[in-house]
Each structure stands twice: as C-alpha cells, then as structure tokens.
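Visitor: what follows is a predicted structure for the sequence shown.
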Amino acid sequence: MYAPEYEPRLFDADGDLSKRWYIDYRIWDTDKQTFVRKQYTGMNKYTTLRERRRVCKEKLAEIRQLLEEGYTAGKTPAVTLGIDPKKATVQQAIEWVVERKAAAGVGTEFYNVALRRIREYPPFASLPLKFLSLAHITSFLEQQSKRGITAKTYNNYRNSLNASFNYLVKQEILTRNPCAPTELRKVEASPIHVPYTEAERQAITAEILKRGDEQLLLYISFIYYGFIRSGSELRLLRVRDIKPRTVLVPAARAKNGKAEHVAIVRQLEAMIEKAGLRSYPPDAYVFTKEHKPGPEPVGKNWFAKRHRKVLTAVGLNDGEHTVYGYKHTGAINLYLATQDIELVRRHCRHAHAGITATYLRKLGMFDDDEQLAKMPDF
C-alpha cells in the first residue's frame, strides 16, 4: 500500500562504496494495521559506483510501483512482486519484465523483440511459467526458424528471451533460466550495409529529388551527416532532441545505453532550418506519415520500403545497399576530408579511438601507405 508521505528514499552515503547503502520505505502491515519501516540493502553487493547506482535506480522504481499496486506486508500480503509465479503464463511474465524495465527507465525494445513473437504463438504464450522447460524454449525457437529467419534474427530472439529469464531469476520469480543452455547460431559475414560511392550517392540524391521525397532525403541526411542509426535512434527522434548545435540521442534509444550529443554540421542545419523542425511542439516526432512532425512516429519499415524503390530505379537494389549504409558513407567521407580519427570517433560516439580505427579498417580505410612504402626489399 502506498502513502505519499512515506515516499521511498535512497541513502547512498554520499557515494561512499565502503559504507552501507539502503532504500528506506514504509509499507502497510496487514497484521499490525499500520505502516512499518522496511529497508532494501541488496545493492551493497555491487562493488562499482555505476552498478550500484543502476541497481538503486531500478529498485526505487520497482518499490514505488509495487507500493502503488497495493503490495502489503503481513501474513496475507495483497501481492508479492506484482506477479504470481504459480499462476503467471510465459507471456505475462515477459510483459512483467518489460513493465519493470520501463518503470526503471531502462530501454525495453530489446525485451520486446521476443515478446512480440511470443504474442503471435499462443502455445508458448499461454504456457504456465511454472511448467516452462528447455524443451519449450527450444520448440519455440525452432518454430521461429521455420519462418525462414536468418541466423542473426534467431540469435536476437534467443538473446531477448535469455535476458528476460535472467531478470526473472534475479527477482527470484524463477529458480533457473531455462533458456541459458540454448546455443547461438553462427552468423555468416555479409557485405550488407556497404558504403555508397560518390557516383551512387549523387544518383540516389537525384532520384529522390526527382520523386519530390524531401522527407526521405532529410531522413538519409541525418544518417549521413550525423551518423545517427536508422533504427529507433532516428525513427523515434523528437523535436526536443534537436538542440541549437547538436542532436541528442537519449540513453533509452542509444545503442550503448548512454545519452550522447551529435554535432549538427552546416549542411544538416540548413535542412533542419528549411523544414522548420524546431518550430513544432517539443514532444512531436520528427518523422511521421504526414511528412511533418506529429504525435505518431513512422513504422519500422516506412523509409526502408521507399528507399528500396529508389535503389531499384538506380540499379542498386541488390540486398547489400541499405539505409544504414549512409552512416558508413558519412564516416568514410569525413575521415577522407579531415584525416582526423578523433573527430570521427566523437561523431561515431565510439568509446575510444581503437574502436574507430577498427571500424574504418573494416570499411577499407587505410592511411599507412607512406609508411608501408618504406618496407625494405627482400
């Protein structure tokens, strides 16, 4: 039971890991018929400041939500953790995980990957959680394989399931993770997302302009000039994320889970100004089916379908050229123009230059020709 005057509070010893941290809260005791004091101290087993703060954030959100849902103490509590392991189905359990992650401010897209498929497969979705076994997991994944999915997609489903069941184990809803023994499939290297040559880029731009599809060109420009990933990072971009000099990629949508800013180059700024993006309501999504900022973002394949038509028109619809390829193209062109790997690193939002160097080498960028020319004859 929740009482506003007893808001759960974190006592973190001013960040001192050597001291005891705890979350203090009050809960209604059905036996004593009064609020009693409780403490959560499980975060103290984590030895790094980052991990401990992460756990504290998640637990604060969980405790608040449980209290708001009517959780009580005593011999006959109204609810335990908001889910009954003896009665819950697989679908209900995964939905519970997604709700808890969302309450803690954690991105839920990864957990929804498997949940979407579970909802489409009733035999697995309706299975009581208490009966779930490795055989059920294997059968579910095999059913997905029969849809003709790639090894990478199979691994995404498996990893999404595994993450959800790991969370259920940590919350003591399950005693073990039935997905853990399953194996990942080998993903063959492919040339997908290949960079575009300058001639190809010009041909594509000309075709888009010919079609009058300024929205598609703007979308591609955010990828090419800002190195913003074409998935949720860009598709779910809001007007408020476009700052005076940067574009904010919120932690919930960023690949590495960190909120970061990307500098707006002059060409992209000109397009933003032309579209008047900053004049729309802050909460509006930049890319909608109405071709202007609005309340509903476009679907996942909205731009991909239109882009494929453009690729077909210019003879590049070969399965290797994609919208994502413009990010690689932009990285290559920025490096060729500046020879500044640190600048490319910042724009790519890489953790360190070593990652950027490896990334550029995979794209065929080598800048050591002069040094290699000094190699002595055999």
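Guide: Thanks, I have it.

Visitor: from here on, contacts and neighbour counts on C-alpha atoms
Guide: Noted.

Visitor: quick one, helices of the stretch 151-300 of the chain?
Guide: Along the stretch 151-300 of the chain, counting by DSSP state H, counting those that start in this stretch, helices occupy 151-170, 198-211, 214-226, 232-235, 266-275.

Visitor: let's bring in a second one:
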Amino acid sequence: MKYPWKEPKLSKPANNDLSKQWCVEYGAYSQVRDKIIRKRVTLSGDTIEERLKQADEVIKYLNDYFKNGDVFVEPLGEPEKEKQPKASDGITGKSTIKKALEYYQATKLPTLSKQSGRTYTSIAKLFTEYLKKNKLQNLPLNRFDTHQANLYFDRLLQAGGSNNKHNKHLGFISTFFNFYLKRRTITENPCEAISELAENAGNHKPFKPDQIADIKTYLEETNDRQLWLFINFIYYTFSRPHEEVRLLKVSDIERNTIRIDASTAKGNRVLYKKIPPGLEQLLQQYRIRLAPSHYYVFSRSGIPGPEPVGEAYFYDRHKKMLDSLELPKGYDLYGWKHTGVISLYIATRDMKKIQRQCGHTSIEQTDQYLRDLGLFAEFEDFNNFPEL
C-alpha cells in the first residue's frame, strides 16, 4: 500500500540566526489520525555551513526513504508523549552520591514505564538505605569505587538476595554510574568488573513455530514494519530489547557485525554481534545504512531519527499484539532472544557460535544458559541408553 507524504524542506530564520531553531520539516502519514502529520528534525551545528550541510544530508535521506511511499508513523495505539530532558543540576564528581542519585532518579523516572519506574524506585530505596546505614551517603560520587560496589553486592547476597535480585540491582546501579560516566562527571564505572549471576532462563518463554507464524501474519496485516524489524534484531543478535536494541545507532551497524556499546551492553564491555543473512536482508530492505550515522535505528517516526523511542514504546505495542492474538501469559519481547538461541542451536549444535553471539565470557556460562532453556534435556541422544 502506498502512503502519502510531504517532501522535506529546510526551515530556518531569514537572517540565519544560529541562536534560533533550524530544522527540516516534512510530513508523514499517520494511521492513527488518518492524515499526513507534520514532523521535524532539529538541526545542530556551530556554523551556518555545518547546519546547511546537515540539512542536505537529512533531506536526501528522507527523500530516499519515502520515495517508495511505504512509510507511515504511529501504526498502533496513541502517539507517545514527548519526553523533555532535564537540565543539568550542577552535579560534579565531588557531589555526594546521595545528591547524584536523587538527580539521576528525577531525570530517569519520567522516561520509564510504570512497572520499570516502580522497580527503579524500589532498588534506589534499598541502595539509599545501605548508604545511610554505612555512613556513605555523603561520600563524593567519584570516591565510590569497585571495593565499595563489591561490598554492596556481597551484603545483598548475604541478606538472602537471589541471583535475580543481584542482577536487577546491578543493572540499576551500573546504569546510574554510566549516566555520569557518559557525561564525563566520573572517569570509571565501579560496577564494570562485577558480573551478572546465572538466572533461570524460563522467565521469558520462547515462541513456538505456530505462534511465530500468527505473529508474522498479524504484523503484515497491520503493516507494522518497525515492530517486525525490532523483533528480528532481538532474534538474530541475541540482544536485550530495552537496553541494547532500542539504543542502537546507525553507526553501530557495520558491514558484517553490529556493535553494542559498553554503556548499554551486559557486563559494561563492547560486544560485536554477527549479522546473519536474514537480518542483512532486512537492513537492506529498510535502507537502514542510508540514514545519518548519528541517528538511532528506532525512533518514534517509524524510521531512524535523532532521538530513540522510550523504554515502554515497543513493550506496549508488542503486548497489544500478544493480547490480540490471545497468547497465554509468560511471553514478552525478551522471549525472542531465547527463540533465536534455540533456533541456532537446533540448526548447528555449535555452542561456540551461541557463546559469541550471546557475548558470554565463558563456555560454562553458555552451557548453563542452554541447560536453563532445556535444550540439552530435549536434544541429547538417549537412544543408546544401556538397558539393565
């Protein structure tokens, strides 16, 4: 089906005033509103020449992308509300960890779903109580080191915490420090050397072949190309949906591999995921590499854009799809990772391939992961079991 659109054009002050907004305006069809809606890409740059060059790049990309007439925005549900970033609050490395944590929460919480927000608030509360109990709340942010981090996670396990609880706290606290690391407020993340603990992979059910067929048909009928691409990224790269796939940039997609930045990857180290033929075909079909390199692969416009979607964006769309298909509880976006692992293992029986694509640091970790998925129990050969 062909969708109408409005060609992009540069909008700027008549006197080229750099203190005012420059943008590229265009129109894209909205299935929700059944009309062309106005969209814009804000331009940046310290000189007139830089902004004009960026405008040319954006206009060329949009014209190339829309020329086939198969692009639309907001295919399901209501448009997501814009999330305004918070202004800097003067946090430095010498600020207390208590103050830094409060500012991080105030900035992060508006971007989360209600469920994620409750989880973050709960973990932050426990972490704050630990800091207060051990008289660390006034410790400078840049003085909370790896030793302090290890002590916290040791206490968490000694108090009866599960592997799952350890990993959730590690995810929150590591992201907290990465927030300031990326802003160059601190020079290192004290959680970098702390590993996640093995969990039961059965918390996220892998999808069965008949379910996959129904989902593919549903997405074709609703023409939700963006959700289908998002699912395929998870399936082929064994990456986490919210932290790794959602924040991918066009520059991360290389010729044969996809780069997962250390600030979003598990273990806080750079990961490289092989691009299988099925995913490469989609990358070319969706013309992802044609977009400006600094764009996020998944934006609210339905195509690559300067801002990523929120954490709940694909979760909500995926859940609505599962509800429409009346799938039982236990299926979610993360389940596509397990689905991909199972498919590759059945096809190859190659644990090293699984290890590399998952980014596991050891073959033992991969072995445990596959056992948690029930693969060895299901596929090992019992035909030669000796009789008594």
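Guide: That came in fine, so what should we check first? These numbers were taken from a predicted model, which means no experiment stands behind them.

Visitor: TM between them?
Guide: Their TM-score after superposition, calculated using TM-score structural alignment, normalised by the length of the first structure, is reported as 0.57; 252 aligned residues with a Cα RMSD of 4.1 Å.

Visitor: rewinding a little: same list (the helices of the stretch 151-300 of the first structure) but as CSV, adding distance to E99 of the first structure and mean neighbour count.
Guide: Formatted as CSV, those follow (distance: least, Cα to Cα, whole Å; neighbours: other Cα atoms under 10 Å):
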stretch, distance to E99 of the first structure, mean neighbour count
helix 151-170, 11, 19
helix 198-211, 41, 14
helix 214-226, 31, 20
helix 232-235, 19, 20
helix 266-275, 35, 14
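
Visitor: got JSON lines for these, with distance to R50 of the first structure too?
Guide: Below are the helices of the stretch 151-300 of the first structure laid out as JSON lines (distance: least, Cα to Cα, whole Å):
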{"stretch": "helix 151-170", "distance to R50 of the first structure": "18"}
{"stretch": "helix 198-211", "distance to R50 of the first structure": "43"}
{"stretch": "helix 214-226", "distance to R50 of the first structure": "28"}
{"stretch": "helix 232-235", "distance to R50 of the first structure": "24"}
{"stretch": "helix 266-275", "distance to R50 of the first structure": "35"}
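
Visitor: wait, which of the ones you listed is closest to F366 of the first structure?
Guide: helix 198-211 (18.4 Å; Cα to Cα).

Visitor: equivalent range in the second structure for the closest one?
Guide: Taking TM-score structural alignment as the measure, the second structure aligns residues 209-222 with helix 198-211 of the first structure.

Visitor: where in the first structure does the host helix or strand of R40 of the second structure fall?
Guide: Counting by DSSP states H and E, the element that carries R40 of the second structure is strand 35-42. Against the first structure, there is no aligned range for strand 35-42 of the second structure (TM-score structural alignment).

Visitor: which of the residues in the helix or strand following that strand are buried?
Guide: Downstream of strand 35-42 of the second structure, the next assigned helix or strand under DSSP H and E is helix 48-66. For helix 48-66 of the second structure, burial by neighbour count (16 or more other Cα atoms under 10 Å) applies to 51-52, 54-55, 58-59, 61-62, 65-66.

Visitor: let's have those residues in CSV, adding distance to A262 of the second structure.
Guide: Formatted as CSV, the buried residues of helix 48-66 of the second structure follow (distance: Cα to Cα, whole Å):
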residue, distance to A262 of the second structure
R51, 30
L52, 33
Q54, 28
A55, 30
V58, 28
I59, 31
Y61, 28
L62, 30
Y65, 30
F66, 33
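
Visitor: out of those residues, flag the one nearest to Y120 of the second structure.
Guide: Closest to Y120 of the second structure, out of all of the buried residues of helix 48-66 of the second structure and judged by Cα to Cα, is V58, at 36.5 Å.

Visitor: what separation do you get for the closest one and I234 of the second structure?
Guide: To I234 of the second structure, V58 of the second structure is 28 Å away according to Cα to Cα, to the nearest Å.

Visitor: which position in the second structure aligns with H350 of the first structure?
Guide: By TM-score structural alignment, H350 of the first structure lines up with H360.

Visitor: scratch that, V36 of the first structure
Guide: Checking with TM-score structural alignment, V36 of the first structure has no match.

Visitor: can you classify V36 of the first structure as helix, strand or coil?
Guide: Under the three-state scheme (DSSP: H, G, I helix; E, B strand; the rest coil), V36 of the first structure adopts strand.

Visitor: now the residue nearest the centre of the first structure. Nearest residue, chain neighbours left out?
Guide: Nearest to the geometric centre of the first structure sits R253, at 4.7 Å (Cα atoms, centre = their mean). Spatial nearest neighbour of R253 of the first structure, excluding adjacent residues (Cα to Cα, 6 or more residues apart in numbering): E233 at 5.2 Å.

Visitor: isn't that neighbour right next to A251, touching?
Guide: No: counting by Cα atoms under 8 Å, E233 of the first structure stays clear of A251, with 9.5 Å between them.

Visitor: L52 of the second structure matches what in the first structure?
Guide: So L52 of the second structure corresponds to nothing, using TM-score structural alignment.

Visitor: quick one: whatever residue of the second structure lines up with V239 of the first structure and L290 of the second structure, what's the gap?
Guide: When the second structure is aligned by TM-score structural alignment, V239 of the first structure is paired with V250. V250 of the second structure is 9 Å from L290 of the second structure, where distance means Cα to Cα.

Visitor: near S95 of the second structure, how many other residues are there?
Guide: 17 (other Cα atoms under 10 Å).

Visitor: that older thread, more neighbours: which of V250 and L290 of the second structure?
Guide: V250 (21 against 17).

Visitor: quick one: that one and F298 touch, right?
Guide: No: between V250 of the second structure and F298 there is no contact under Cα under 8 Å: 9.4 Å.

Visitor: list the residues that contact both of these two?
Guide: P304 (Cα atoms under 8 Å, 6 or more residues apart in numbering).

Visitor: now which residue in the first structure aligns to S239 of the second structure?
Guide: Under TM-score structural alignment, S239 of the second structure pairs with I228 in the first structure.
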